[in-house]
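> pasted the sequence and its predicted model underneath.
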Amino acid sequence: MASPEPTNACPCGQTNARQQALAYAACCGRYVDHFETAPAPDAPSLMRSRYSAFVRERADYLQATWHPRTRPAQLDFDPGARWLGLTVRSQRSTGEDTAEVEFVARYRVGGRAVRLHETSRFVREDGRWFYVDGDQQ
């Protein structure tokens, strides 16, 4: 899938104080497109950037930000999926280098609406946050 224009609204739906959509380059794009030099600073930012990576089918970023202990060997994307939005319900620190983020991601596939509600766990190692696993609601 082609990369979004840097000025397009970020897929994660993040807005500024005036409720204007943030541009991809100023939001998740800075992490997805520059993982080696600009890691996500916290678990909620990593979670949002991973959602954007799913929307953009960026398996490289998803694999790089998945903890090696739980990372799948490969990722498959449903070519018919149309991502509709992300809502972060809550976020909390569970330790100095651990956190949880509860979110709902909505998408449509084959004309059917799907709602993914998960509480994800994250860990920070060597200054980088990684997705570990999650519990679907």
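That came through, no problem. All figures in this text were calculated on a predicted structure; none of them were measured in a lab. Residues are numbered from 1 along each chain as shown.

> please make it C-alpha for all contacts and neighbour counts, starting now.
OK.

> secondary structure class for the closest residue to residue 39 other than its chain neighbours?
Nearest residue to residue 39 in three dimensions, chain neighbours excluded: residue 31, at 5.6 Å (C-alpha to C-alpha, 6 or more residues apart in numbering). Using DSSP: H, G, I helix; E, B strand; the rest coil, the structure places residue 31 in helix.

> you'd agree residue 31 is up against residue 41?
No: assessed by C-alpha atoms under 8 Å, residue 31 is found out of contact with residue 41, at 9.2 Å.

> with neighbour numbers in mind, choose between the two.
residue 31 (23 against 13; other C-alpha atoms under 10 Å).

> residues contacting that one?
For residue 31, the contacting residues are 38, 39, 40, 49, by C-alpha atoms under 8 Å, 6 or more residues apart in numbering.

> rerun at 6 Å
38, 39, 40 (C-alpha atoms under 6 Å, 6 or more residues apart in numbering).

> now, of those residues, which are buried?
39, 40 (16 or more other C-alpha atoms under 10 Å).

> looking at the contacts of residue 31, which is nearest residue 117?
residue 40 (21.8 Å; C-alpha to C-alpha).

> buried sites along stretch 120-130?
120, 121, 122, 123, 124, 128, 129, 130.

> now the third one: how far from residue 84?
Going from residue 122 to residue 84 by C-alpha to C-alpha, to the nearest Å gives 24 Å.

> please compare the first structure with the one that follows:
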Amino acid sequence: MLHYPPLKPCPCGSGRSFSACCGPNLSGERTAETPEALMRSRYTAFVLRDAPYLLATWHPRTRPATLDLEGTRWLGLTVHRASDDRVEFSARFEENGQKTQLRENSRFVHAEGAWLYLDGEQWEG
């Protein structure tokens, strides 16, 4: 995992500092209280290449065995809608010198005492 300064704005785009936003989730100090909070912390984990956090917050039924987080530079996140168990967002990234956007409607479930990412319908735009 990459180090991130605690007082710098959180990569998830909330406008709060990392230590007041996603930092405590990634450190294990607390769990995400809503699907949107989990999605934001997972985006931050992608930015910081924190595979253990991503795998731990992924539902066992759909979780991959491993993740390769190298080669992608995450550029920004926009949350379009959030409901009881879904979050629709766009994430901008650069891969192999090409900038693109991923849009996903993610599903979350509350299991094992915490919110977990289940799956999502995604498309690039």
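Yep, it's here. Quick caveat: nothing in here was measured; it's all calculated off a predicted structure.

> so what number do they get for TM-score?
TM-score of the superposed chains, computed with TM-score structural alignment, normalised by the length of structure 2, equals 0.93; 123 aligned residues with a C-alpha RMSD of 1.1 Å.

> what range in structure 1 does the top helix by length along structure 2 sit on?
Determined from DSSP state H, the single longest helix within structure 2 is helix 35-48. Mapped onto structure 1 with TM-score structural alignment as the criterion, helix 35-48 of structure 2 occupies residues 43-56.

> what's the distance between the matching stretch and the middle of its chain?
With C-alpha atoms, centre = their mean, to the nearest Å as the basis, stretch 43-56 of structure 1 stands 1 Å off its chain's centre.

> from the buried residues of stretch 120-130 of structure 1, which land in strands?
120, 121, 122, 123, 124, 128, 129, 130 (DSSP state E).

> what about the residue of structure 2 positioned farthest from its centre, distance to residue 73 of structure 2?
Distance from the C-alpha centroid of structure 2, by C-alpha atoms, centre = their mean, peaks at residue 97 (22.1 Å). Going from residue 97 of structure 2 to residue 73 of structure 2 by C-alpha to C-alpha gives 10 Å.

> mind listing what residue 85 of structure 2 touches?
By C-alpha under 6 Å, 6+ apart, the contact set of residue 85 of structure 2 is 107, 108.

> how about a cut-off of 10 Å?
With contact set as C-alpha atoms under 10 Å, 6 or more residues apart in numbering, residue 85 of structure 2 has these partners: 34, 35, 36, 106, 107, 108, 109, 110, 115, 116, 117, 118.

> before we move on, what about residue 104 of structure 1?
With C-alpha under 10 Å, 6+ apart, residue 104 of structure 1 has these contacts: 85, 86, 87, 88, 89, 115, 116, 117, 118, 119, 136, 137.

> any idea how far the residue nearest the centre of structure 1 is from residue 111 of structure 1?
Against the mean C-alpha coordinate of structure 1, by C-alpha atoms, centre = their mean, the closest residue is residue 50 at 2.1 Å. Look at residue 50 of structure 1 and residue 111 of structure 1: by C-alpha to C-alpha, they are 24 Å apart.

> what's the offset of stretch 40-51 of structure 1 from the middle of its chain?
Worked out by C-alpha atoms, centre = their mean, stretch 40-51 of structure 1 lies 6 Å from the chain centre.

> who touches stretch 107-116 of structure 2?
Against stretch 107-116 of structure 2 from outside (C-alpha under 10 Å, 6+ apart): 30-39, 54-60, 83-88, 117-121.

> quick check: residue 55 of structure 2 touching residue 61?
No: between residue 55 of structure 2 and residue 61 there is no contact under C-alpha atoms under 10 Å: 11.6 Å.

> okay then, goodbye and thanks.
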